[in-house]
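Student: coordinates only, sequence not included:
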C-alpha cells in the first residue's frame, strides 16, 4: 500500500555522528528525495529535532492530487494514531495533579458497565491490556454512534481475553479514556487537549475523524489501489468516538513545538514521564509496551512513540 502524505519525526539523531551541520542537512535532504522518488510520494513534511533544537524543517510536493497547492508550514496533517500520545499526556497530567491514578478502576468514572469490565483499570486502557471488545472490529456500529451507545452495544459481547494478560491494540480503550478525561475535567475532550497542549499553537489544531469533512489546509490522505494502479482518496468516517484515538490534524511546526515541550518537561515532570514510559507488566511476560507508548530500541538508543496509520 502506498500513501501520498507522510510526516516523519526523528526525535533523536545525535548518535549518527555528523561532522558538520550543513553536511548533515544535505544528507537528510538527499535521503528524503530518494525516498520520495522510490515510493512515489506526492507530498511530504519533515522535521528533525536534535539535542532539543529543530535542525531541519522542509516541505516537499503537493497537498493533494486535485490541485497544485504545495505542502507548506500551514498544511494540516492528520496524525492518526499518534493522536493517542496527546491523550496519554492528558491522562498523566490528571495523574500528576492527583485527580486520577493508574490503579483506578474505570467503573469509578463510568457507570453501568458490564460486570466483566469492572476490574479494568486506567493502566489497562493505556497498555491495551483491557480485554474489552474493540468497536473497530464491528462494522455494524454506525460511525455517528455516541460513546455511551457504543458501550451499550459492546456490553453484549464477550471479553476478548483476561484483563492484564496481553497486548491487543484496541480503539475502545481510548474512547473510554476520553470519557474519563471529560468526566474529571468537566470539559469536552477536544477542548481539554487544545487548552493544555496547544494553547500557543501557531496554526489551527483540529479534531476530526471524518475523512470527508472539508477543513481548510487539511491534507488529503490517499491509498494506492494496486488493481487500478492509481491513488484513491481515503473515505473512512470515524465519528466523535474516535477523536482520542486518531482525530488530530496539525501542522508540522506545531507538532515539532509539541515534541519540544514534551522533551523539556513543559507538559509533565520528569518522574511522571518516567512512570508513563515504564513498561506495563503483562501477565504473559511476553509483550513489551509502556503506558500508551511503544518502546523501540536501536543500538544503545531507546525511543518512545507510537503511530499506526
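Tutor: Received the coordinates, thanks. No experiment lies behind these values; they were computed from the predicted model shown.
Student: contacts, neighbours, all on C-alpha from now
Tutor: OK.
Student: next up, the contacts around the residue sitting nearest the centre point of the chain.
Tutor: Taking C-alpha atoms, centre = their mean, the centroid of the chain lies closest to residue 82, which sits 1.7 Å from it. Residue 82 makes contacts with 245-246, 305-308, as judged by C-alpha atoms under 8 Å, 6 or more residues apart in numbering.
Student: in CSV, list those along with secondary structure, distance to residue 8 and neighbour count.
Tutor: Rendered in CSV, the data for those read as follows (DSSP: H, G, I helix; E, B strand; the rest coil; distance: C-alpha to C-alpha, whole Å; neighbours: other C-alpha atoms under 10 Å):
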residue, secondary structure, distance to residue 8, neighbour count
245, helix, 19, 26
246, helix, 17, 25
305, strand, 12, 16
306, coil, 12, 16
307, coil, 11, 14
308, coil, 13, 9
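Student: any idea which of those is closest to residue 50?
Tutor: Of all the contacts of residue 82, residue 50 sits closest to residue 305, with 16.0 Å by C-alpha to C-alpha.
Student: presented hereafter is structure B, for comparison with structure A:
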C-alpha cells in the first residue's frame, strides 16, 4: 500500500517540480507511516525527513480557532462577542456587527481583500504592490473602507478572509495577555509535544533540518523564496513538520483527550461542524464535476463527504510552501502533507493516502479521477505528416492547447464537459460560439478533433 502511495507522490513531484514533500499518516491512535521525499534544499541535496520544517500556511487557522475556544471555555470571551469589544474596529457590513464567530467561519460579509496575497507576492519580488502593514493597527487602517465592499450581512455567505483571522490573533493577545505566538506555543504546541513547531525566524536559523522555500520561474527553475515572519501569524504563520503534525492529528482524532486536556470534545466538534457551504454539490447532469460533494466550513476547519464518511481538514499555502491536514473522525485515520513549493495540490496526496487507508480505490474519488482523466490527454500532437503541431497541457481543472512558433504562442482553454475514460469532450469559445473539442483513444494512440483538424499524439511533454 505504501509503495503505491510513494509512486503517486513521486510522480506528482516530478510532474510539477516539487523539491520535497514530507508526510505522516495516523490510524487508530498511532503513526503508521511517515517519510520525506526529495531534497529539502536543492543546493546541498540534503533529504527531506519527517522532522523537516515547512510553512503550513492556513492550517494555522485551526490553531487560532483552538486558542479562541480555550479562552471561551475559561469564560474570558464568547464567540458571540462583537469584534469591536476587543479591538478599535468598527466595520458594520450591511449595518450589522461582526462577531468573533463570523471571522472564525469566514462569514463576515466582507470579500477577500488580498492583503496576505500582496504581502507574500511582494516578499517574493513577483510584482505585487507593497503594503505598509506591520501591526494589527496597520491592518485595521488598511481595512477602513472595506465596509463599502461588503456583499452580504455577517453570517449569510462564506467569503474567505485572511484579514479576519489576523485580527482574531490580536483578540487572543488582548484577552490572554500574551503575544499570539507565545499563547499558541504555551497552550497548544508544548502541551501536545510539538516541540519543533514555531513562528520564529530565530528558531529556524538555529535549526539544521529546514526546507528551503521555493518558487518556480517560467522556465521551471527553482528560486529560493522567503517566509513572512511576523507579518503572517494567526492567519498562516506557523512552521511545523510532519512529525509534530502527526501529534496534532492524534489530538484532534482523540477528541482532545490527552494528559493536559487542552480542549473539550464539544469544542473540537464545534470546529468541525458544517456551518456554511463553501462550494455547492455538483448536481447538474451536464456538469463534468457531477458526483463531487459539497464542502462546508466550520471554525478553522472545513469538511466534505469522502467515500461516505466525513472528511475534515484544512489546506495551506504561502506561495513558497503548501500543506494539507485531513482526517476522518469516524475511522480514526488522518494524513498531513507538507511541501516546499506549489504546483501540485497537497490535498490530492492526502486524499490518495486516506483512500488507501480506508481500502478504497483512490481514483473512485472524483477530484483524483478528474486529475487522472485530464492527464491522460497531455502530450504533443500533430496533424497529417506533421504539418502543424500543438501541445496539450493540463492547467488546473482544464486543458490548454498551446500553439507556438518563432513569433509567439497562442493558448486555447479547453473546459471539460464529459470525461469518460477513453473519450472526453471539452469546449472552448470561438467567434462568439461554443466550439466542441473531442478526445478519444484512436488506433495509434490519443487523438482529438479541433476545428477542421485531426491531431494525433506524437510524443510526451518535456
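Tutor: Alright, I've got the coordinates. Note that the coordinates shown come from a computational prediction; the quantities given were computed from them, not determined experimentally.
Student: returning to that earlier point: corresponding residue for the residue nearest to the centre of structure 1 in structure 2?
Tutor: Under the alignment (TM-score structural alignment), residue 82 of structure 1 maps onto residue 59 of structure 2.
Student: chain neighbours aside, what residue packs nearest to residue 35 of structure 2?
Tutor: residue 50 (5.3 Å; C-alpha to C-alpha, 6 or more residues apart in numbering).
Student: related to what we said a few turns ago, need the three-state assignment for the match of residue 82 of structure 1.
Tutor: Three-state call for residue 59 of structure 2 (DSSP: H, G, I helix; E, B strand; the rest coil): helix.
Student: mind checking what helix or strand follows the longest helix that structure 1 contains in sequence?
Tutor: The single longest helix within structure 1, with elements called by DSSP state H, is helix 21-39. The first helix or strand that comes after helix 21-39 of structure 1 along the chain, using DSSP states H and E, is strand 43-50.
Student: what's the mean distance for the helix or strand just after that next one versus structure 2?
Tutor: Next along the chain after strand 43-50 of structure 1, taking DSSP H and E as the criterion, comes strand 53-61. In the superposition against structure 2, strand 53-61 of structure 1 averages 1.1 Å from its aligned positions (mean C-alpha distance after the TM-score superposition for structure 1).
Student: got the contact list for the closest residue to residue 136 of structure 1 other than its chain neighbours?
Tutor: Leaving aside its chain neighbours, residue 136 of structure 1 sits nearest to residue 171 (6.4 Å; criterion: C-alpha to C-alpha, 6+ apart). Contacts for residue 171 of structure 1 (C-alpha under 8 Å, 6+ apart) come out as 134-136, 242, 245.
Student: residue 171 of structure 1 pairs with which position in structure 2?
Tutor: Looks like residue 171 of structure 1 aligns to residue 162 there (TM-score structural alignment).
Student: likewise residue 270 of structure 1?
Tutor: Aligning on TM-score structural alignment places residue 270 of structure 1 opposite residue 265 in structure 2.
Student: isn't its match up against residue 258?
Tutor: No: the criterion here is C-alpha atoms under 8 Å, and residue 265 of structure 2 misses it with residue 258 at 11.0 Å.
Student: what is the burial count for residue 157 of structure 1?
Tutor: Residue 157 of structure 1: 12 surrounding residues under other C-alpha atoms under 10 Å.
Student: roughly how far apart are it and residue 170 of structure 1?
Tutor: 15 Å (C-alpha to C-alpha, to the nearest Å).
Student: cool, residue 41 of structure 1 as well?
Tutor: Distance from residue 41 of structure 1 to residue 170 of structure 1, by C-alpha to C-alpha: 29 Å.
Student: repeat for residue 78 of structure 1
Tutor: Counting by C-alpha to C-alpha, the gap from residue 78 of structure 1 to residue 170 of structure 1 is 19 Å.
Student: tell me which of the two has more neighbours.
Tutor: More crowded of residue 78 of structure 1 and residue 170, by other C-alpha under 10 Å: residue 78, with 27 against 22.
Student: what sits against that one?
Tutor: Counting by C-alpha under 8 Å, 6+ apart, residue 78 of structure 1 has contacts 218-219, 246-250.
Student: do that again at 10 Å, thanks
Tutor: Neighbour list for residue 78 of structure 1: 5-7, 206-209, 211, 218-221, 246-251, 309 [criterion: C-alpha atoms under 10 Å, 6 or more residues apart in numbering].
Student: and what of residue 368 of structure 2?
Tutor: Each residue near residue 368 of structure 2 by C-alpha under 10 Å, 6+ apart is listed here: 347-349, 351-352, 362, 374.
Student: how about residue 234 of structure 2?
Tutor: 57-65, 162-170, 172, 180-181, 184, 199.
Student: if you set the cut-off to 8 Å instead, what comes out?
Tutor: 60-61, 63-64, 165-169, 180-181 are the contacts of residue 234 of structure 2 under C-alpha under 8 Å, 6+ apart.
Student: dump those residues into TSV; add secondary structure as well.
Tutor: As requested, the contacts of residue 234 of structure 2 are arranged in TSV below (three-state DSSP):
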residue	secondary structure
60	helix
61	helix
63	helix
64	helix
165	helix
166	helix
167	helix
168	helix
169	helix
180	helix
181	helix
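Student: just the buried residues of those residues.
Tutor: 60-61, 63-64, 165-169, 180-181 (16 or more other C-alpha atoms under 10 Å).
Student: tell me where the stretch 101-250 of structure 1 has strands.
Tutor: Assigned by DSSP state E, counting those that start in this stretch, the stretch 101-250 of structure 1 shows strands spanning 206-207, 222-225, 230-233, 248-250.
Student: which residues of structure 2 does the shortest one align to?
Tutor: For strand 206-207 of structure 1, the aligned range in structure 2 is residues 198-199, judged by TM-score structural alignment.
Student: done for today, thanks.
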